[in-house]
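> sharing a model prediction with you, sequence too.
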Amino acid sequence: MNAWSPDPTKLSRPAYLSLADQFTRAIADGSLAAGTQLKTQRKLAFELGLSVQTVSRSYEELIRRGLIVGEVGRGSFVRAGLAENAPPYLTERSKELIDLSILKPVSDRMHTELMRNGLHWVADNMAAASALSFRPSSVLPRHRAVAAEWLRRGGIVAAPDNIIITDGATSAITTAVMSAAPAGSTMATSALTHHLLIPLCKYLGIHLEGLASDDDGILPDALDHAAARGAVQVLYMQPSAIGPRTTMVSEKRRIEIVEIARRHDLTIIENDVLNALIVDRPPPLAALAPERVLHINGFTKITLPGLRLAYLVAPDRLSASAANRHLVTNWMATPVMVDLLSHWINDGTVDKLLDWQRAALRDRHALARDMLAGTSFRAHPQSLHIWLELPPGYDEDQFVARATQRGVAIASGRAFRVNDRNRRDAVRIALGSTHVGELRRGLQMVTELLNEEAEPLLPMI
């Protein structure tokens, strides 16, 4: 048995969840190591002055969170560390494979030339502070003013001091999660979510609760129920076509979600990395509930991959903590790239890139509709991918493996799945990761594989 024990003075109602949260924090910080045997439910109930039923519910919650396992006749044990999450995309470009696995905007030689010219502009116009200063306060204030104006165009009113400029959306997501969700807490999200959120929460000791969704996003009743039983403190959403199923959450559903968040005092993390790329998108959650939304507004997915920058907007109550967590994880965004982003926003280059990207995606989506006619897939006109649902009986990992054998890399739905409730096996196919000729050949390979698999896929030996 381990020397660590829960503190009965720190229990709150409902007691079973409060007790589970104490165990979760202890497992996250190493106080309870993998393999540690927990006290019997009866013994722990006696020590804490709780009912055996309360402790039993707490252990069941820990099993549901994937933190402990119960072994008949032996007791309950802290689970050994899970294997690292494999990324859904090829980690290295392969000459042998058509890569439709990684999510990228469409690009061509024009983007390379534009970046070269942009870096020449930076070299000629760079402020000394961008090269020499360690202090974000010396480098970024004027760029935050540009960011505030950019966000205003999208319906978000934010004070410049509440805007953190980060090296891309991943940095912004990490900062937002660390700011909103302490170790041991629970974050709700759609059952299909951002593939990096799953390992991030695991590393930070945060339980990720996958909620039921429909074609309009997370079901309000599912969120309301989870929040009402005290199981959720934070909600993570990708409301504008960036999620695996390319869902565009309606304004009505967004308002319903915000009302529930206010009623239960939930913090919302809004990943809006496609932002201005989406034509006529509903108001961002940050515009509907600025007092409780951490909003992520990115540029990598809407302009070109080398512009790895994003804006993170924090509400007043989280502004200082978000700034501090960004400092300890990233310090500040790369100043010379921020110089370039502000210049491109001011001179209209970003708007031109958005127009170009929309036109390119229009052509790519038309190609996908033609090549995959008769299959069941989801897409949005400005999404960077499609979500191809496989026929009943098909296994997504096997399908990805066989596609790889044929010469095309696609992403398994497993990487995006928080839980298996109402599971339907699917694959994500990126539309912008290669030139149009390879995209056509890759989609043809996927279609042929679907047509050849008249029988359900069998386990691979």
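Noted; the coordinates are in hand. Numbers count the residues shown, from 1 in each chain.
> only C-alpha atoms for contact and neighbour calcs from this point on.
Fine.
> pull out the buried residues from the helix or strand hosting residue 110.
Under the criterion of DSSP states H and E, residue 110 resides in helix 109-125. Neighbour-count burial for helix 109-125 flags 111, 118, 119, 122 (criterion: 16 or more other Cα atoms under 10 Å).
> out of those residues, which is nearest to residue 367?
Checking these against residue 367 with Cα to Cα, the nearest one is residue 111 at 22.1 Å.
> and the closest one, what does it touch?
Residues near residue 111 by Cα atoms under 8 Å, 6 or more residues apart in numbering: residue 304.
> go with 6 Å
Neighbour list for residue 111: empty [criterion: Cα atoms under 6 Å, 6 or more residues apart in numbering].
> gap between the helix or strand that the helix holding residue 110 is followed by and the chain center?
Using DSSP H and E, the helix or strand that directly follows helix 109-125 along the chain is helix 128-132. Taking Cα atoms, centre = their mean, to the nearest Å, one finds the center of helix 128-132 at 33 Å from the center of the full chain.
> how about the longest helix belonging to the chain: buried residues?
The helix that spans the most residues within the chain, counting by DSSP state H, is helix 349-371. Within helix 349-371, the residues scored as buried using 16+ other Cα under 10 Å are 349-351, 353-354, 356-358, 360-361, 364-365, 367-368, 371.
> residue 20 contacts residue 56, correct?
No: proximity of residue 20 to residue 56 does not meet the contact threshold set by Cα atoms under 6 Å, at 10.3 Å.
> take the one below as the second:
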Amino acid sequence: MTISLPHWLDGIDTVPGPKYKAIAQRISDAVGSGALKPGERLPPQRELAWALECTVGTISRAYAEAERRGLLGGEVGRGTYIRDASAPTALDSRGIAGYWHSPSLENAAGQNSKPHAMDAIADWTPDMGPAERESGPIGLNHDYPPLGVECLETARTMTQLASDPILMEMLSYQPHAGIGRHRAAGADWIGRRGVAATAENVVVSTGAHNGVLATLSAITRAGDTIAAEALSYPGIKAIAGMLGLRLTPVTLDEEGLIPDALDTLCRQQKIAAVYTIPTLQNPTNTIMSESRRREIAEVAARHGLPVVEDDIFGMLAQDKTPALSAFLPDDLAFYICSISKTLAPGLRVGYVHGPRRQTAQIAAALRTSSWMASPFTAEIGTRWIESGAADRILESHFREIEARRTMVLDAFRDYEVSCPPGALHAWIALPSPWRIGELVAEAQSQGVILPPTDSFMIGGGETPHAFRLSYCPPRHRSRLREGLDALLNLLDGTTRVEAAQVL
């Protein structure tokens, strides 16, 4: 294939810095000089990538950056073109992609104008949506990110996909481990957590839960014993039951899994693997320090113990300690994450990174459980990672999580609460004489749903005198405030509206 380089990109290889930014700047310069005129079509991304000898992802990011600056637009069947600065964008013309149309955004821009699409993305919050869509019980029992600009980014990405020939490919069967581009995007995403990931070692899964299932299916056999934190993600019990595995608890402290307890357990019995959540542990919100991670890695190396790291919340944590897998021997590290808990739960896209010799086994396990991850949703996730949309979505989630976290900490200021920055839930000590079962039942009678604490327990023992409160599911902060007020009224019998003011 021979593609000539557009004249406005002459000498681009000599420009210092990231290539995508250099391309975006050249587009800006060409628009300013008149070399590129409104309505002029830019080269297809694959053709330009070929001409510049770079990846399609680089061109995607360049075009996204130019679009962020208000320089580009797109239409189904037309491709990418230079935007007329006086014309509304496709997103602008319908407020926010139809369903997300919001009078609040229109009013903020003035009666006779519409906000630019990227400005809308920067400013949008869930409270701008229609409150009447929420009704029924207030669910504070599930962990997933608050609604954010993924709604807008999805509309943008699906518009792009509609005019891309790759759409037909995404509606067909793909390799069980995922296609190369999607695995490369997963490696990029995993690399942000300090893990030296390669596309060849990545398997695309249908979310992290499916990734854990496939990994344990590949590295264990029915009857094996696996270790897990004494309080842990309830799904691990369901997975162990499905695979015929025995679960044994490992004691926790303020940093999570205790190395000596794990070492003692491995000396006492044969442990096939350990499942752990080192960052924003579920439900306690503990975060392992780097020294603790190194100690766990030493125990694993000493016993040849495979470590299944569920880093489902790692990308949200403001504590930037590298993932535990970054300290483990390569042949013992099985790292699992997803974009479901960080970008959009409905996409159901996860990534598993493990030793090369086990990649095919994990892919085979995925084939058994789900055949393959959806190529369509994996493509959306890949484009978000490549274009920088993932970063915009994360930033919108950070802002909303922090606003809600502040509400919870203020409301429960007289209680013992574990709720670090980036956490999707709070772990709250229950005051006497309350018992957790009573609180869950009473809260439900008041229209507030909490998870039973014993659902997090691995093995027997006394149920902790604490409860988990997930504060992101309510679409609007006003609904969260209602739930907090109801709980506080139960706990101390007073009206505490002022403790959870909407920010």
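Alright, I've got the coordinates. These figures come from a predicted structure and were not determined experimentally.
> put together a markdown table for the buried residues of helix 109-125 of structure 1, with distance to residue 395 of structure 1 on each row.
Listed next are the buried residues of helix 109-125 of structure 1 as a markdown table, based on distance: Cα to Cα, whole Å:
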| residue | distance to residue 395 of structure 1 |
| --- | --- |
| 111 | 38 |
| 118 | 46 |
| 119 | 46 |
| 122 | 49 |
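> residue contacts, residue 144 of structure 2?
With contact taken as Cα under 6 Å, 6+ apart, residue 144 of structure 2 is in contact with residue 341.
> no wait, residue 197 of structure 2
187, 191.
> how about the aligned partner of it in structure 1, secondary structure?
Correspondence of residue 197 of structure 2 to structure 1, assessed by TM-score structural alignment: residue 158. The three-state label for residue 158 of structure 1, taken from DSSP: H, G, I helix; E, B strand; the rest coil, comes out as coil.
> can you give me the helices in the stretch 201-350 of structure 2?
Ranges of helices in the stretch 201-350 of structure 2, per DSSP state H, counting those that start in this stretch, are 207-219, 235-243, 259-268, 290-303.
> nearest to residue 343 of structure 2, of those helices?
Set against residue 343 of structure 2 and scored by Cα to Cα, the helices of the stretch 201-350 of structure 2 come closest in helix 207-219, at 11.8 Å.
> residues contacting the spatially most central residue of structure 2?
Centrality entry for structure 2: nearest residue to the mean C-alpha point is residue 342, 1.8 Å, by Cα atoms, centre = their mean. Counting by Cα under 6 Å, 6+ apart, residue 342 of structure 2 touches no other residue.
> and it, what pairs with it in structure 1?
By TM-score structural alignment, residue 342 of structure 2 lines up with residue 302.
> thinking again about what came up before, out of the buried residues of helix 349-371 of structure 1, which is nearest to residue 147 of structure 1?
Of all these, residue 350 has the smallest distance to residue 147 of structure 1: 12.7 Å, by Cα to Cα.
> contact partners for the aligned partner of that closest one in structure 2?
By TM-score structural alignment, residue 350 of structure 1 lines up with residue 390 in structure 2. Residue 390 of structure 2 is in contact with residue 384, counting by Cα under 6 Å, 6+ apart.
> same question, residue 421 of structure 2
Residue 421 of structure 2 neighbours (Cα under 6 Å, 6+ apart): residue 318.
> alignment lookup: it to structure 1.
That one, residue 421 of structure 2, aligns with residue 381 by TM-score structural alignment.
> now do residue 240 of structure 2
Residue 240 of structure 2 maps onto residue 201 in structure 1, by TM-score structural alignment.
> burial count for that match?
21 (other Cα atoms under 10 Å).
> residue 357 of structure 2 too?
Here the number of neighbours of residue 357 of structure 2 (other Cα under 10 Å) works out to 10.
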